[in-house]
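Trainee: Next input, structure requested:
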Amino acid sequence: MSHDPNCLFCRIAAGEIPAQKVYEDDELIAFKDIRPAAPVHLLIIPRQHITGLGDVTAEHEALLGRMMTLAPRLAVEQGATNGFRTVINTGPDGGQEVYHLHLHVMGGPRPWKHG
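Mentor: Next up, the predicted model:
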């Protein structure tokens, strides 16, 4: 499994940098975003260093499937019971800031929309 010692998310996966983890197994880690854009804002990352969605191949199909099936379960567990959104930013024009594949899972109650 590849690891980039200069990558923030590889360092989180290796336990070198703390994160508020909500899930982890041999292939994936999920943790709370440090700059949340919603009441529930998680990142799901593979332990394997993959730069971005543009770099995935057929060998990553099962991994991507696991990320996508984990997202709804974690969203609900973390309080996004009325819906959520998923986003994968890819490359500079796609808004990617950390060049390690990651799936944003965002949702939760939005009190500013009611009233």
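Trainee: Could you use CA atoms for every contact and neighbour count after this?
Mentor: Fine.
Trainee: how distant is the longest strand seen in the chain from the center of its chain?
Mentor: Using DSSP state E, we find that the single longest strand of the chain is strand 40-46. Centre-to-centre, strand 40-46 and its host chain are 3 Å apart (CA atoms, centre = their mean, to the nearest Å).
Trainee: before we go on, could you also do this sequence so I can check it against the first one:
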Amino acid sequence: MISTAEDCIFCKIVSGEIPADKVGETEHTVAFRDINPQAPTHVLVVPKVHQPDIASLAAAEPEVAVALLQETQRVANDEAGGSYTLLFNTGADSFQTVFHCHGHVLAGFDTLHFPAATN
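Mentor: You can find the predicted model right below:
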């Protein structure tokens, strides 16, 4: 099921309705630690506007997509010394479970044990 802004967990985090371990916030984005980390550093960076995926965000609001990428770089520098993997799942078949655009900033793992990072 694709979420709407009314039932979206990330929209609720953005609005403050649901607490999160935030590591940053800008005019256009919120960055917070993943509650089920897949790497020693695992931070989600989400736009404040509700779009289902990165392509939709880039088409609808390119300036917000740029802000999202800039914030991922800041998070990676602060949290991981600038060396990281940035992952956007797009669609249910790619394991996207929350249909609000979000980038996973992953770092601190051995890429030999994280196959998606080796491609």
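Trainee: what helices or strands is the longest strand of the first structure leaning on?
Mentor: Judged by 3 or more CA pairs under 8 Å, 6 or more residues apart in numbering; DSSP states H and E, strand 40-46 of the first structure is in contact with strand 28-32, helix 61-77, strand 103-107.
Trainee: what does that strand correspond to over in the second structure?
Mentor: Using TM-score structural alignment, strand 40-46 of the first structure lines up with residues 41-47 of the second structure.
Trainee: what sits up against that stretch?
Mentor: Stretch 41-47 of the second structure has contacts (CA atoms under 8 Å, 6 or more residues apart in numbering) with 10, 28-34, 64-65, 68, 71-72, 75, 79-80, 100-108.
Trainee: That stretch vs the first structure, mean deviation?
Mentor: Aligned to the first structure and superposed, stretch 41-47 of the second structure gives a mean residue distance of 0.5 Å (mean CA distance after the TM-score superposition for the first structure).
Trainee: got the angle between the longest strand of the first structure and strand 28-32?
Mentor: Inter-element angle recorded for strand 40-46 of the first structure and strand 28-32: 160 degrees (by axes from the mean of the first three to the mean of the last three CA atoms, to 10 degrees).
Trainee: sorry, back to before: can you tell me which of the helices and strands packed on strand 40-46 of the first structure is packed in deepest?
Mentor: Greatest average neighbour count among those goes to strand 103-107 (a mean of 22), per mean count of other CA atoms under 10 Å.
Trainee: whereabouts in the second structure does that one align?
Mentor: Against the second structure, strand 103-107 of the first structure falls on residues 103-107 (TM-score structural alignment).
Trainee: With the first structure overlaid, report how far that stretch is off on average.
Mentor: Aligned to the first structure and superposed, stretch 103-107 of the second structure gives a mean residue distance of 0.5 Å (mean CA distance after the TM-score superposition for the first structure).
Trainee: on that earlier part again, now the helices and strands packed on strand 40-46 of the first structure in JSON lines, with distance to Phe84 of the first structure?
Mentor: Listed next are these as JSON lines, based on distance: least, CA to CA, whole Å:
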{"stretch": "strand 28-32", "distance to Phe84 of the first structure": "15"}
{"stretch": "helix 61-77", "distance to Phe84 of the first structure": "7"}
{"stretch": "strand 103-107", "distance to Phe84 of the first structure": "4"}
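Trainee: Nearest to Gln20 of the first structure, out of these?
Mentor: Judged by CA to CA, the one of those that comes nearest to Gln20 of the first structure is strand 28-32, at 5.2 Å.
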